[in-house]
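J.: Prediction below, plus the sequence it came from.
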Amino acid sequence: MLTAGTVEVDPSRVAAQIVSGIGFLGAGLIITRQGAVHGLTTAAAIWECAAIGMAAAAGLVKLAIIVTILHFVIILAFNPLSRHLTGRLAGSVRLRVTYDSASGVLSRILAACDKHQWSLSVLGSAPDRGVLLTLGGSGIRNAPNTIACVAGVTGVRRLDDSRD
């Protein structure tokens, strides 16, 4: 109840509005593109920033500082480790491969993939005498160089250089 000259502040209502707004922004960042989800890390970072800001505003400055330091430790330590492990263990890569019109080039490309035990999940045609490949498996980072060495291949371009 309000009396003349006083204002009641309800921190839980403020926090609820922040949660609603950040949820809306985070959902807008998360997109799906050809079966792959992108933006989860960015959405999580926005949630984390909101939580740090709310903790600082609530007077929990030490907690906000500790969480901020932990964030940077995790990002700086685990991000390179994750990239290293993903490249060595398993992953996927999307490639646009162009080749001469000579017969048998596509079968040699597929044989090279089979030799390295890469799984082919998508095979599509490109308008410039080429194919779109989505490959998965271990050691997939070497796929562009390996396919570029196949006789008759004129170009290989990686389509998904960004990871999230």
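T.: Great, that's in hand.

J.: hey, let's count contacts and neighbours off CA atoms from now on
T.: Fine.

J.: Check which residues of the longest helix belonging to the chain are buried.
T.: In the chain, with assignment by DSSP state H, the single longest helix is helix 61-88. Judged by neighbour count using 16 or more other C-alpha atoms under 10 Å, the buried positions of helix 61-88 are A64, V67, T86, G87.

J.: distance of the first one from I22?
T.: A64 sits 18 Å away from I22, going by C-alpha to C-alpha, to the nearest Å.

J.: on that earlier part again, of all the buried residues of helix 61-88, which comes closest to W47?
T.: V67 (12.4 Å; C-alpha to C-alpha).

J.: surely the closest one meets I52?
T.: Yes - with contact defined as C-alpha atoms under 8 Å, V67 reaches I52; the gap is 7.1 Å.

J.: Counting by contacts, list what the strand or helix carrying L25 packs against.
T.: Element membership for L25, per DSSP states H and E: helix 11-29. Counting contacts by 3 or more C-alpha pairs under 8 Å, 6 or more residues apart in numbering; DSSP states H and E, helix 11-29 is packed against helix 40-57.

J.: roughly how far is the longest helix of the chain from the heart of the chain?
T.: Centre-to-centre, helix 61-88 and its host chain are 16 Å apart (C-alpha atoms, centre = their mean, to the nearest Å).

J.: what's the answer for stretch 115-125, then?
T.: Per C-alpha atoms, centre = their mean, the centroid offset for stretch 115-125 relative to its chain is 21 Å.

J.: buried set for it?
T.: W118, S119, L120.

J.: Need those in CSV (columns: secondary structure and distance to G136).
T.: Formatted as CSV, the buried residues of stretch 115-125 follow (DSSP: H, G, I helix; E, B strand; the rest coil; distance: C-alpha to C-alpha, whole Å):
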residue, secondary structure, distance to G136
W118, coil, 5
S119, strand, 5
L120, strand, 7
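
J.: Please identify which of those residues is nearest to A36.
T.: For those, the nearest to A36 is L120 (15.6 Å; C-alpha to C-alpha).

J.: Comparison target below:
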Amino acid sequence: MIEPGQGPLQLGELALAFILSALIGLEREIRQKSAGVRTYALVGVSAALFMLVSKHGFDDVLASSRVVLDPSRVAAQIVSGIGFIGGGVIFMRRDVVRGLTTAASVWLTAAIGMACGAGLLLLALVTVAGHFIIMLGFPPLVRRLRRSRRSSHDILLDYQDGRGLLRDILVTATSLRFAIEQVRLSGEDHGEDEAETRPSARGIIGLRLRVRGKRPVSHLVARLAAIEGVVTVSSGDDSEID
């Protein structure tokens, strides 16, 4: 005898959770992200199954009218438990955090599976549509906004002379995808007054860089400060770093 809660309706909810989560996973697979179609399908179907178990798995216990269970407790545990999977795809590469979008989309897939398991099919469908709007429609918009907000920054450096550090400084800036618009010694073209405002010592060269890029200039300042032989680095918006 088939227990209640295992009929065509529940099977349909599981099937919808599988289809929707697999669609999200397919989009991430095409983009070659760290989590692909298998991961997303498993997350979505599992979340839906947890919700169905929460809704129908304890009917025999509740029949006695002496035990009261809160089915929302299972949903809360899914929300917190999915964080372990999301945390596994977040990592650091070249001082930049990567995988946040993938982790968020895994979390979203779990929510979609929960909605399917709870019978909120319309909400699940609308959420999937919102996912594709965010993933496919937002990147071009963000790129346009970034291009419009790209501005130049002046970076002032003091570094030890005779160690070939200028090449390292320029390579570091370009490796972080900053375009170098101007390079000049401190005080050049501005008379001796400006040169006197920069720290001066024998064997120390003051350098002014004007750069333009998409990333925060603080990333570049931190990387330049880590170069051996660079004494101080500062930008127009940052305090001096030794």
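T.: On my side now, so go ahead. Nothing here was measured: the structure is a model prediction, and the numbers come from that model.

J.: closest to D10 of structure 1 among the buried residues of helix 61-88 of structure 1?
T.: A64 (21.1 Å).

J.: T127 of structure 2: what's it in contact with?
T.: I112 (C-alpha atoms under 8 Å, 6 or more residues apart in numbering).

J.: my guess is V7 of structure 1 is in a helix, correct?
T.: No - V7 of structure 1 is assigned coil when assessed by DSSP: H, G, I helix; E, B strand; the rest coil, not a helix.

J.: re the thing from before, need the max-distance pair from the buried residues of helix 61-88 of structure 1.
T.: A64 and G87 (33.8 Å).

J.: Using the three-state scheme, assign the counterpart of Q117 of structure 1 in structure 2.
T.: Matched by TM-score structural alignment, Q117 of structure 1 corresponds to V211 in structure 2. Put simply, V211 of structure 2 is strand when judged by three-state DSSP.

J.: Touching, V211 of structure 2 and L156? I think so.
T.: No - with contact defined as C-alpha under 8 Å, V211 of structure 2 does not reach L156; the gap is 11.1 Å.

J.: Can you check which helix is longest in structure 2?
T.: Structure 2, longest helix under DSSP H: helix 8-30.

J.: Could you tell me where it falls in structure 1?
T.: Helix 8-30 of structure 2 maps onto no residues of structure 1, going by TM-score structural alignment.

J.: Tell me which other helices or strands that helix touches.
T.: Using 3+ C-alpha pairs under 8 Å, 6+ apart: helix 8-30 of structure 2 touches helix 37-56, helix 100-117, helix 121-132.

J.: the inter-axis angle of it versus helix 100-117?
T.: 170 degrees (axes from the mean of the first three to the mean of the last three C-alpha atoms, to 10 degrees).

J.: Name the surrounding residues that touch helix 8-30 of structure 2.
T.: Outside helix 8-30 of structure 2, the residues touching it (C-alpha under 8 Å, 6+ apart) are 35-45, 48-49, 52, 102, 109, 112-113, 116-117, 119, 121, 125, 128, 131-132.

J.: residues near the counterpart of A44 of structure 1 in structure 2, how many?
T.: Using TM-score structural alignment, the partner of A44 of structure 1 in structure 2 is A104. If you count neighbours by other C-alpha atoms under 10 Å, A104 of structure 2 ends up with 14.

J.: With adjacent residues omitted, what lies nearest to A104 of structure 2?
T.: Using C-alpha to C-alpha, 6 or more residues apart in numbering and skipping residues adjacent in sequence, the residue nearest A104 of structure 2 is G86, 7.0 Å away.

J.: so who does that neighbour touch?
T.: Taking C-alpha under 8 Å, 6+ apart, we find G86 of structure 2 in contact with T102, A103, A104, V106, W107.

J.: try 7 Å this time
T.: A103, V106, W107 (C-alpha atoms under 7 Å, 6 or more residues apart in numbering).

J.: Quick check: the nearest residue to the first one once chain neighbours are set aside vs V43 of structure 2, distance?
T.: What sits nearest to A103 of structure 2 in space, not counting adjacent residues and going by C-alpha to C-alpha, 6+ apart, is G86, at 4.2 Å. From G86 of structure 2 across to V43 of structure 2, the span is 11 Å (C-alpha to C-alpha).

J.: Equivalent analysis for V171 of structure 2, please.
T.: Distance from V171 of structure 2 to V43 of structure 2, by C-alpha to C-alpha: 43 Å.

J.: Count the residues that sit near A173 of structure 2.
T.: 22.

J.: Over to R158 of structure 1?
T.: 15.

J.: what residue of structure 1 takes the place of A75 of structure 2?
T.: That one, A75 of structure 2, aligns with A15 by TM-score structural alignment.

J.: Which residue comes closest to that match once chain neighbours are left out?
T.: Nearest to A15 of structure 1 is M54, by C-alpha to C-alpha, 6+ apart, at 7.4 Å.

J.: Map the one you found across to structure 2 for me.
T.: Checking with TM-score structural alignment, M54 of structure 1 has M114 as its match.

J.: show me what contacts the residue nearest to L100 of structure 2 when sequence neighbours are not counted?
T.: Closest residue to L100 of structure 2 apart from its sequence neighbours, by C-alpha to C-alpha, 6+ apart: I90 at 5.8 Å. Residues in contact with I90 of structure 2, defined by C-alpha under 7 Å, 6+ apart, are R98, G99, L100, A103.
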